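J.: Generate a structure from the sequence data that follows.
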Amino acid sequence: MTYACFVTGPAARGAALAAALLAAGLPLSALAQTPAPATAPAAAVTAPAAPRPPQGISESVAAIVNDDIVSTYDLAQRMRLLIATSGVQPTEQTLPQYQREALISLVDERLQFQELRRVEKEQKIEILGTDQEVDQELAGMAQGNNMSKDQFMAFLGNQGIGSDTIRQQVRAQMSWQRWIRGRYGSRLRIGDDQIKATLTRLEAAAAKPQYQISEVLIDATRVGGQEQAMTGATQLVTQLQQGAPFPAVARQFSASATAASGGDAGWVGQGEIPAEVEAVLTTMRAGQLSPPIPVRDGVYIVYLRDKRSGGGATLVNLKQAAVALPAGSSLADESAARAKLTELRPQVKSCTDMEAAAGRIQGVVAGDLGEAEIADLAPQFREAAETLAVGQISQPIRTQAGLHLVAVCGKRSGGAAELNREQIESRLYGQQLSMIARRYMRDLRNSATIETR
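T.: All right, here's what the predicted structure looks like:
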């Protein structure tokens, strides 16, 4: 790849950013305050035409990709789109990152369009998506945001985003995916040996913890090196902590195959994720966001949605009815509380009627304790969970907080649900196709002449 960079360094990046924003008629402060979409507009309105540079201000060149120009107007428009659709709240410190991501995205699109047009000409086939297909994709995107297509386009227009900007991005994505799947998809063969090896590995890992995660992968080779990837990931973690939606961030910034599904990687276990990521997951609780995790050629951000123990653990679902009784209460108070629970116990026929039955006895409160590993329960409850069958209710149990009746509402072995051969084949197919697509783009970048200014 021939890569000439005429503007470098933080000061120059700031100057280039200001030029891009001015070219689109957008002050820096205005962009920094642009909110992300919250709810659908009440009614569809006509989207304004794409903003053009104000009178007297001409566009300049942001990049040249094999003689194909990316203007500062294009760059500012893509930045607007990225910010509006990812939910991030830009600041002066983070705007250079979004500028860089927008420019990389535009350069990649130019390379994709150039390659697709070359293939169409040489092979006399049609690959590029039609206007009708783009409209269908936009309608699907709008539906995912609880909007009509007209409402979605109006929202983007109100953010100063021209319709050509979103249409070009959608056309590039759908056309490139069609070409990759058409060229390589039919050639990919997932052999029985691969499926069997995966099954063997999953069975071996079934006794170990599994994690339900969403992920963002910042590809170091795409953003200019590991240091840039770490800086970008750190800024994205801050944005996520401040409320940016993880799925939206993943769709705009992640280089993983899961980006299209908002970063949803499902349940994963040992051997399915990089060792560096797994080491961090073992220290996290459900609902936590990881710090940036450096791996070979990139940086991960992981959101742990849930975790479960391996197949050797037993999970139990419990409900309780309790009478508050602090430690040190008199024997008379304890006897009265025990009498209430003894009266209640035969009235509870199943877990579903515990709350209703408890509500008829003054001073008794019932509630769902949820699902937990038996090994993690308090000692007083653990014995009941181990010895009682599903549907059975314990005798009154004394704790520091009071007296409790515990009902076992469910028991199951821990571990992941078994994947069938079709699911494993589909997962392996998606992983290999994603790897091919990334290598293809890497080759296009390496052979291209790209100048940024």
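J.: from here on, contacts and neighbour counts on C-alpha atoms
T.: Fine.
J.: For the longest helix belonging to the chain, name the packing helices and strands.
T.: Of all the elements of type helix in the chain, the one with the most residues (DSSP state H) is helix 95-123. With contacts taken as 3 or more CA pairs under 8 Å, 6 or more residues apart in numbering; DSSP states H and E, helix 95-123 sits against helix 9-23, strand 61-65, strand 68-71, helix 72-86, helix 163-180, helix 220-223, helix 421-447.
J.: and the second one with helix 95-123, angle?
T.: Relative orientation of strand 61-65 versus helix 95-123 (axes from the mean of the first three to the mean of the last three CA atoms, to 10 degrees): 40 degrees.
J.: Quick one: residues in contact with strand 61-65.
T.: With contacts defined as CA atoms under 8 Å, 6 or more residues apart in numbering, strand 61-65 is touched by 16, 20, 69-72, 75, 107, 110-111, 448-453.
J.: can you rerun that using 10 Å?
T.: 3-7, 16-17, 19-20, 69-76, 103-104, 106-111, 114, 445, 448-453 (CA atoms under 10 Å, 6 or more residues apart in numbering).
J.: Can you list the buried residues in it?
T.: Judged by neighbour count using 16 or more other CA atoms under 10 Å, the buried positions of strand 61-65 are Val61, Ala62, Ala63, Ile64, Val65.
J.: and if you look at the fifth one?
T.: By neighbour count, and taking 16+ other CA under 10 Å as the criterion, the buried residues in helix 163-180 are 163, 165-167, 169-176, 179-180.
J.: Second input sequence below; structure requested for side-by-side comparison:
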Amino acid sequence: MKTKLCDLLRPVVLGAMLLSTTAHAAVQQLDRVVAIVDNDVVMQSQLDQRVKEVQQTIAKRGGSGGVPPASVLEQQVLERLIVENLQLQIGERSGIRITDEELNGAIATIAQRNNMSTEQFRAALARDGLSYDDAREQVKREMIISRVRQRRVAERIQVSEQEVKNFLASDLGKMQLSEELHLANIQIQVPESASAAAIQAAASKAEDIYRQLKQGADFNKLAIASSSSENALEGGDMGWRKPAQLPAPFDRMLSSMPVGDVTQPVRTPVGFIILKVLDKRGGATQTVDEVHVRHILLKPSEIRSPAQTEELARKLYERIENGEDFATLAKNFSEDPGSALNGGDLNWVNPQSLVPEFRETMASTPVESVSRPFQTQFGWHVLQVLGRRATDNTEQARDQQAMTVLRNRKYDEELQTWMRQIRDEAYVEIKLPGADQAAQ
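T.: Here you go, the predicted structure:
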């Protein structure tokens, strides 16, 4: 469990510490500034703690190179701390705040992922030498950075319908979005120089096994008893494969077969093979519950504090409850550029495509009812559920999958460009001994 915790929580920055060696001795400063970053600083204690974390991570991975000394890691780690600091400053200027409720929810989620209660999580942190309060602060910082990136990077990424169509038509798209098959095999081997009689005997054996399987015989047992495949002792289990990864004619044959069915024996260069479809995932027909919903989104900004944003959301909710038109208020107040002009209408949406807070609020709101104001990473919302339905969402699901793949690809590229940009535009003065002095 210690490894999981360290992977989830970076050790937290220690504040400056002062230590007096004797009652009459002068105070000795143990911490110092190693970088000035716009309106903030990075302290030696922060750098030391992060370097220590990186060394621990490298040590756990092992390898012949060993753990690099701190002097080798310091400059690279300091650069990462500088960029993180810049993002936190952007979050501060943008009015991004993390409420105690949000932070508690994030901590609870981390605990659940480690199969622990919050109290067990606190105890595990203590065993790992981590302060719970420091851990909370680090999670808070990570949440702020995530929201900064969402506002500055993710929201400006656009993927066109043509890009989606091109991706779906490409070999790469077909491979990534096709269904996966969990397969098992029984192989009856035929030696390369086998006689016609030997080949016929192998064919007859394969046909006999196939008949037994169609009559209900256990595939796992027959594989163990009769298969010459290297995975015979595992019941012939081949794991998950995409049809495109299989040789013809299996690529076409297996896609149309139901789970549990077996192929007739097929001649291959090494003999005869029978495949069974144990399970399928992805790519298949998908029926989903959709919700027709509209919302009003309000975002904190430099001219409107988080508290003022929340208060405005509550006032709009009261106006809707008192009979004012939801669509009109959405057009006048909503800051969601994709839906405001349509009266806040998001059309029919798959709940799984939404952030948890929005999804949960939507699920608990009856049709034709309006939710109370609630907060997500995007800001404050008021939503109205207009309808619910179950629909075949196969084509839309594939489009959404393609959209997600393309957005993630663009996001990774855009994020690196944006971080380089904010670093280049910032004033940074390095005060780390031995490092090149830089002021920008």
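J.: TM-score for these two?
T.: Overall, the chain-to-chain superposition scores 0.47 on the TM-score scale (TM-score structural alignment, normalised by the length of the second structure); 295 aligned residues with a CA RMSD of 5.6 Å.
J.: just to revisit the earlier point, pipe the helices and strands packed on helix 95-123 of the first structure into JSON lines and attach distance to Gln239 of the first structure per row.
T.: Below are these laid out as JSON lines (distance: least, CA to CA, whole Å):
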{"stretch": "helix 9-23", "distance to Gln239 of the first structure": "20"}
{"stretch": "strand 61-65", "distance to Gln239 of the first structure": "26"}
{"stretch": "strand 68-71", "distance to Gln239 of the first structure": "28"}
{"stretch": "helix 72-86", "distance to Gln239 of the first structure": "10"}
{"stretch": "helix 163-180", "distance to Gln239 of the first structure": "23"}
{"stretch": "helix 220-223", "distance to Gln239 of the first structure": "19"}
{"stretch": "helix 421-447", "distance to Gln239 of the first structure": "26"}
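J.: of all the ones you listed, which lies closest to Leu199 of the first structure?
T.: Taking CA to CA, helix 421-447 is the member of those nearest to Leu199 of the first structure, at 8.0 Å.
J.: Mind jotting down where the strands sit in the first structure?
T.: Listed in chain order, the strands of the first structure (DSSP state E) span 2-5, 61-65, 68-71, 210-219, 264-268, 293-295, 298-308, 314-324, 365-373, 397-398, 402-413, 449-452.
J.: Can you tell me the closest non-neighbouring residue to Trp380 of the second structure?
T.: What sits nearest to Trp380 of the second structure in space, not counting adjacent residues and going by CA to CA, 6 or more residues apart in numbering, is Leu298, at 5.1 Å.
J.: correct me, but that neighbour touches Phe333?
T.: Yes - counting by CA atoms under 10 Å, Leu298 of the second structure does reach Phe333; the two are 7.5 Å apart.
J.: and for these two, which residues touch both?
T.: Common neighbours of Leu298 of the second structure and Phe333 (CA under 10 Å, 6+ apart) are Leu312, Ala313.
J.: which one of the two has more residues nearby?
T.: Counted by other CA atoms under 10 Å, Leu298 of the second structure and Phe333 do not tie: Leu298 has more neighbours, with 23 against 18.
J.: circling back to that earlier point, go through the helices and strands packed on helix 95-123 of the first structure and pick out the most buried.
T.: Comparing those by mean neighbour count (mean count of other CA atoms under 10 Å), helix 72-86 comes out on top with a mean of 24.
J.: just checking, what packs against it?
T.: Secondary-structure packing of helix 72-86 of the first structure (3 or more CA pairs under 10 Å, 6 or more residues apart in numbering; DSSP states H and E): helix 9-23, helix 28-32, strand 61-65, helix 95-123, helix 149-158, helix 163-180, helix 246-253.
J.: If we use 6 Å, what do you get?
T.: In terms of contacts (3 or more CA pairs under 6 Å, 6 or more residues apart in numbering; DSSP states H and E), helix 72-86 of the first structure is packed against helix 9-23.
J.: and whichever strand or helix holds Trp380 of the second structure, which residues are buried?
T.: Taking DSSP states H and E as the criterion, Trp380 of the second structure maps to strand 379-392. Neighbour counts over strand 379-392 of the second structure (16+ other CA under 10 Å) mark Gly379, Trp380, His381, Val382, Leu383, Gln384, Val385, Leu386 as buried.
J.: what two of those residues are the furthest from one another?
T.: Greatest spacing in those, by CA to CA: Gly379 and Leu386 (21.7 Å).
J.: thinking again about what came up before, which among the buried residues of strand 379-392 of the second structure gets closest to Asp7 of the second structure?
T.: Gly379 (28.5 Å).
J.: ok, that closest one to Leu298 of the second structure distance?
T.: Between Gly379 of the second structure and Leu298 of the second structure the computed distance is 6 Å (CA to CA, to the nearest Å).
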